[in-house]
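> Sequence unavailable; structure follows:
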């Protein structure tokens, strides 16, 4: 996880919102589908919802790029990373 703020990340609009029910299986499936299309996505969640960004990234098999407040940026894993994990 990087602590550096990339201006491109700030311009990125949230495409996945996690609501009152928390991070469900359907939410993870949506994150995976969007990562296939975009490679980098921003996920936001409600203030009263407890979300562990590292757990979400692991469940979606994504790279956790950054977390700021109630927002996280996820990136699709590259082919090299997938091979190393096997």
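Cool, got the structure. This one's a predicted model, so the numbers in the text were calculated from it and none came from an experiment.

> From here on, just use CA atoms for contacts and neighbour counts.
Will do.

> quick one, what contacts residue 44?
Residue 44 makes contact with 14, 16, 17, 18, 70, 71, 72, according to C-alpha atoms under 8 Å, 6 or more residues apart in numbering.

> ok, the most centrally placed residue in the chain to residue 37 distance?
With distances taken as C-alpha atoms, centre = their mean, residue 74 lies nearest the centre of the chain, 3.3 Å away. Per C-alpha to C-alpha, to the nearest Å, residue 74 is found 13 Å from residue 37.

> Identify each buried residue in stretch 63-83, please.
Using 16 or more other C-alpha atoms under 10 Å as the burial criterion, the residues of stretch 63-83 that qualify are 63-67, 70-77.

> here's the one I want to compare it with:
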């Protein structure tokens, strides 16, 4: 499936993982479990999680930790595959 097709599919997805002040290490297990069960997972980065970093940087780091592909980031939300 191409990135464009994945983005289209992700459009209607609800956010199922929220990253807050505890940071991305607190959601890696949950995200890994969700990625086993479904093709795409939408992650929302709350202001407390971002601190001085961008959503893009956090999403790339998170994707790397769970061995996933970052499909896209939009605003404070990322889609992982």
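It's in. What you are looking at is a predicted structure, and each value in this text was computed from that prediction instead of being measured.

> So which of the buried residues of stretch 63-83 of structure 1 are in strands?
In this view, the buried residues of stretch 63-83 of structure 1 that belong to strands under DSSP state E are 63, 64, 65, 66, 67, 71, 72, 73, 74, 75, 76.

> Residue 73 of structure 2 against residue 56, yeah?
Yes. Using C-alpha atoms under 8 Å, residue 73 of structure 2 makes contact with residue 56 at a distance of 6.2 Å.

> Residue 40 of structure 1: neighbouring residues, count only.
19 (other C-alpha atoms under 10 Å).

> got the buried residues for the longest helix seen in structure 1?
Longest helix of structure 1, by residue count under DSSP state H: helix 25-38. Burial within helix 25-38 of structure 1, assessed by neighbour count using 16+ other C-alpha under 10 Å, is assigned to 27, 28, 31, 32, 34, 35.

> just stretch 46-63 of structure 1 next, same as before
Neighbour counts over stretch 46-63 of structure 1 (16+ other C-alpha under 10 Å) mark 51, 53, 54, 56, 57, 60, 61, 62, 63 as buried.

> Endpoints of it, how far apart?
OK, stretch 46-63 of structure 1 end separation, C-alpha to C-alpha: 22 Å.

> What of stretch 29-46 of structure 1?
Note: stretch 29-46 of structure 1 ends 19 Å apart using C-alpha to C-alpha.

> How far off centre is it?
6 Å (C-alpha atoms, centre = their mean, to the nearest Å).

> Lovely, talk soon.
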